[in-house]
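Trainee: Structural data only, the sequence is not supplied:
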């Protein structure tokens, strides 16, 4: 079993193993603090070595110098020693040297496991990166499968100071397995500010996902508090460690639902030493036009339907027409004629190849020029590539290409589809019925692309059209969080960014709050273009208290039938209370003031329409508050959160105002209940539900 945690006053508790490497009695906590001090000194020396690098005479030109300087600067930043972050959080004592069998007689080794690699002046490791293969048993070794580990030690910290340790003798059959107290305390520790990494508390089922290979796409279904977002971010960090050169060339991207969410998670990867991962929303990816308009829900659902991809493809290729006139190319005193039937063969061949519209258009003049060169060779000439390029640039060839395969602007194409009933009807035949076509047509057609009031769904259509014309650049790996809220067309937009790479898809079907929310992960993976993706489910809740998740799970039969409820593994049941209040915000403000008397962050979540009145009430009461995305401080720990922005965020304590208003604030009851489920599950330590109106009947006993 785990020995009791040792604190700073005792050093070690009676009856526990407190020996040094040589077997003599000593104070283990003092020894570990000494190693921590030495490790910090070694890290500082590594940083100073990087800062002292002189690259003036090692680069051939200023471009290489600039690139190398940037790489060194990133290296210096990655070696920063964060004073309030533990440099290492665990230790592994192997029975034998890793990779060697017991019969070979190799003595065991000791490794300190931390956020990054640290070595001394001789190059010997002081701290091993948590992603290294030798570190894996820290997360997966157990009494049933000790993986050659004699002892696993966990460390407890206050700020950056080592204050406690706890041992598990995995190879000792006399000890029974027990829950780690330090691990439990770290999981349940109050949080203030942005999301932290979970590198010290990754569980075996999470570690399997984190360390899954780069070549495969993984979809993680996880209820509130199961750590799916953290798992996705740590998988990025692991992949960057295991495939750094490849991903340095191809790039990585984390996609979140909104800016508030991205701000909340933005410190996780830098804390793990990874500074090069870009973060964006889907709207950022498809920002080809300025979004100034909105769609009614029925129109947004149809524009996000996967059928629109085929409508766009038909509309685009309708611009290609078969040639009816020959092309006459004049060179010097000679004329070369390419007949219409031969031009038609070239055009049909390009269409049959199913390459991008723009790529085919670029290839067409070269194909025509090739037909001319064949005639030249038959006439006894010996043309080369320069002649072919010159023919391809001939005015007659250019005119033929313009007539047969004209250039198309993606935004203009989408605008015509949404504005011209006849054009839409022609290309939506058999795909969208008459009523559906009327639903997406603009009431007032815009005069130009610039004057059009584009919606977010329109921007996705333009992105689709743009990809049909010119292939979108593909990255090595994409993480897509809160994926359950994406439309099929949005999935396609994300999938275009990783056609030659892989993805990590994260979400919870029960938290889908858009009219087009995902119905199944298999369907989502198909739209993403990753049908081979593996679906994993996380059901152990580490962040949401038992009483809170049990209460919220009453909604699951109504919003996601058949989905496995989250089972909280927290020892602390948390603070939970439902309070009937009078009209007005006074008692809501009082509940916030009560929770501010506790340690940690506080979130007041309310239906969007009620937020302004609550903001005024908090100000009148002298209680400072923030908006989502703003940094909490010791003086201001309360965030006023519109229910529409609560997804993905966490607070130690939450006051949920008027659940019925959260439900009624959505277009339909099911979406409203899902929004309520999200709001109910944002609390890490405690939740107060306040209501003057009747609670939704789905929350009944």
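Mentor: Great, that's in hand. These numbers were taken from a predicted model, which means no experiment stands behind them.
Trainee: Only C-alpha atoms from now on, for both contacts and neighbour counts.
Mentor: Noted.
Trainee: all strands of the stretch 551-700 of the chain, in order?
Mentor: Along the stretch 551-700 of the chain, counting by DSSP state E, counting those that start in this stretch, strands occupy 567-568, 575-580, 602-606, 638-642, 651-657, 683-691.
Trainee: so which of those comes closest to residue 331?
Mentor: The closest of those to residue 331 is strand 638-642. By C-alpha to C-alpha, the value is 70.1 Å.
Trainee: now the angle from that closest one to strand 602-606?
Mentor: Orientation of strand 638-642 against strand 602-606 (axes from the mean of the first three to the mean of the last three C-alpha atoms, to 10 degrees) gives an angle of 20 degrees.
Trainee: Report all helices and strands that strand 638-642 contacts.
Mentor: strand 602-606, helix 611-620 (3 or more C-alpha pairs under 8 Å, 6 or more residues apart in numbering; DSSP states H and E).
Trainee: Flag every buried residue along the longest one.
Mentor: Within helix 611-620, the residues that count as buried by 16 or more other C-alpha atoms under 10 Å are 611, 614, 615, 617, 618.
Trainee: before we move on, what about stretch 459-474?
Mentor: Neighbour counts using 16+ other C-alpha under 10 Å place 459-469, 472, 474 of stretch 459-474 among the buried residues.
Trainee: Alongside the first one, take a look at this:
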């Protein structure tokens, strides 16, 4: 075995050196082939521009070729393969395939130089074992210099597993000695992280691979403990679906929803590294942003607005605008002039039309046009009984007749979502009628606007109001939706937010990612079935990932001590990674900042990123203390910096090699579900964790002062 880190690599023996030379030469051939592929994509665009075709065909062809050209040119630099499969028997007996992030070949009809990690043949790279070799004789992993941009000289090591021999042990290609531990794989998983999230195409584990390669039609919910790679699974599943079902997914579109923009910045490079560009990555707040957020709700009002009961309140309020003939204020009867004739429809027939359409429960806007169409059909029947068939021009003229439009406007009036919500929240009587039997008096009082605007046009909207607007917009007209939606940190979604996402995947599928223990919003989920029901996917399978590969065992164990105090049925996490380090650093009151600076200074002696996380209100003081000590620190919106200071509210989904937690008790007390927030903070470390505190720790166990060097 040769280490992937040249600083620690022993001198390769003669056999290993020959293998490395051959693999570097192959990589050079792959780079030349990729360059030809990029140039070829551009040539196809230029050639197609000169090809004579119908306008529609030329447009479709041009769009496809330009998209392929853009995707090829936007590929980030890096090694072109990370593994190799040598098959001893089965369908691919005698064949060798290099596995990488995308297919590289000289000619589409010729065997590829590199096969895409998503191709069916590549699955054996992740699934083969000594117990089930799947035809693989040797699985080879390659070690590359960290941060390599694809120079062949950066290929520094390789490691073979001889699966066909039935042992499953790795072996050095030069000596045949068993490697056993798979050091290249372990080094890649544990490699220090500075900057945005990396893909895990080289390190996907079998249980993760099962989720990644799930069928497009299947929705799945992943309950993932910290460090189990659930975010990476979701992103790689997106890439797999785009590769395997390109037409179906791209026709409907693919949406990745993250909890905040900081998180989106952190994951932004994963899909491009896997060869997939043009995927919409957004937050739910951005998707719902019909208006700027210029108002704020107190916690009580927000909780009621996010409650699932509001969906029925809004539906009642919207359809209360429909006036069935015979009811108070409803028009009764219709007369439509037509030359010398006047066609009349009595109120009873109109009442049946409106009542029938309401009973069908179509989208509000569809129902309005359905009423118009059926009224015109009644008029047409009368006209044809008297004078024979009516031409299409006659039908169009009657549809636009002033009397018909006036009747439809009176019976089924047009409405904007803003108008419906403003009328509901600004009128106590309208709210009481719509919420009767659903919300009590205190809940109605909580959501009622204290000073209603003169009209919806001057309304100031809160974040929760935008969720209500989206619900009404979905009642008025169903959104087009996406072919697949990946939702991360889904445990924090309210029922009403889930409904908003469900509308966008009404005819598509979902990958739902989250951890109930990390739920920090007042409406955070305590079990997944209810969340899936609100998402419109009650049949989705819940898969639990409990084994972590990056967060060290010592960090997982201290987080599990806190897990016992959280009101969720989540099994304790476990880690396959030893080493790492944990230090609980109690200090006298007034010395927390000084000890934090000392912890950061010690952390900088190690490789990797350093995250300093405390209560949201204390980040400015921490940043000032570090600056006074000559240590520069960035905010979480700059993921490439060595030291980052951030509040606990922004920590979710992020990872740092070394985390310094500042005063956990302050984090726990800052919000209603503060213990859950602290659980998130404690599990952001993927190598070492320092906990600086002057107050008692919120988790059980005596504080331990350990100023000895951290063991890696």
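Mentor: That came through fine. Please read all numbers here as calculations on a predicted model, not as lab measurements.
Trainee: thinking again about what came up before, reformat the strands of the stretch 551-700 of the first structure as CSV; add distance to residue 203 of the first structure and mean neighbour count.
Mentor: Listed next are the strands of the stretch 551-700 of the first structure as CSV, based on distance: least, C-alpha to C-alpha, whole Å; neighbours: other C-alpha atoms under 10 Å:
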stretch, distance to residue 203 of the first structure, mean neighbour count
strand 567-568, 14, 22
strand 575-580, 25, 15
strand 602-606, 27, 27
strand 638-642, 30, 23
strand 651-657, 21, 27
strand 683-691, 18, 25
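Trainee: Need those in TSV (columns: distance to residue 409 of the first structure).
Mentor: TSV is the format used below for these (distance: least, C-alpha to C-alpha, whole Å):
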stretch	distance to residue 409 of the first structure
strand 567-568	52
strand 575-580	56
strand 602-606	43
strand 638-642	38
strand 651-657	46
strand 683-691	48
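Trainee: Of all those, which one is nearest residue 220 of the first structure?
Mentor: When these are compared (using C-alpha to C-alpha), the closest one is strand 567-568, at 16.4 Å.
Trainee: Let's verify the aligned partner of residue 40 of the second structure in the first structure: helix, strand, or coil?
Mentor: The alignment partner of residue 40 of the second structure in the first structure, by TM-score structural alignment, is residue 49. Under DSSP: H, G, I helix; E, B strand; the rest coil, residue 49 of the first structure falls in the helix class.
Trainee: need the contact list for residue 49 of the first structure.
Mentor: Residue 49 of the first structure makes no contacts at all, as judged by C-alpha atoms under 8 Å, 6 or more residues apart in numbering.
Trainee: before we move on, the earlier item: out of the strands of the stretch 551-700 of the first structure, which is closest to residue 451 of the first structure?
Mentor: strand 638-642 (31.3 Å).
Trainee: Now the closest one on the second structure. Mean distance?
Mentor: Overlaying the second structure shows strand 638-642 of the first structure at a mean distance of 0.8 Å from the equivalent residues (mean C-alpha distance after the TM-score superposition for the first structure).
Trainee: part of a strand, is residue 194 of the second structure?
Mentor: No. Membership of residue 194 of the second structure in a strand is not supported by three-state DSSP, which gives coil.
Trainee: Next, count neighbours for it.
Mentor: Per other C-alpha atoms under 10 Å, the neighbour tally for residue 194 of the second structure reads 19.
Trainee: which position in the first structure aligns with it?
Mentor: Match for residue 194 of the second structure (TM-score structural alignment): residue 192.
Trainee: Which position in the first structure pairs with residue 23 of the second structure?
Mentor: When the first structure is aligned by TM-score structural alignment, the residue opposite residue 23 of the second structure is residue 32.
Trainee: Please list all residues in contact with that match.
Mentor: Going by C-alpha under 8 Å, 6+ apart, residue 32 of the first structure touches no other residue.
Trainee: Now do it against residue 89 of the first structure, distance only.
Mentor: Residue 32 of the first structure sits 11 Å away from residue 89 of the first structure, going by C-alpha to C-alpha, to the nearest Å.
Trainee: Apart from its chain neighbours, what residue comes closest to residue 27 of the first structure?
Mentor: Distance criterion C-alpha to C-alpha, 6 or more residues apart in numbering; nearest residue to residue 27 of the first structure, sequence neighbours excluded, is residue 11 at 6.1 Å.
Trainee: contacting residues for the one you found?
Mentor: Residue 11 of the first structure makes contacts with 27, 28, 29, 30, 164, as judged by C-alpha under 8 Å, 6+ apart.
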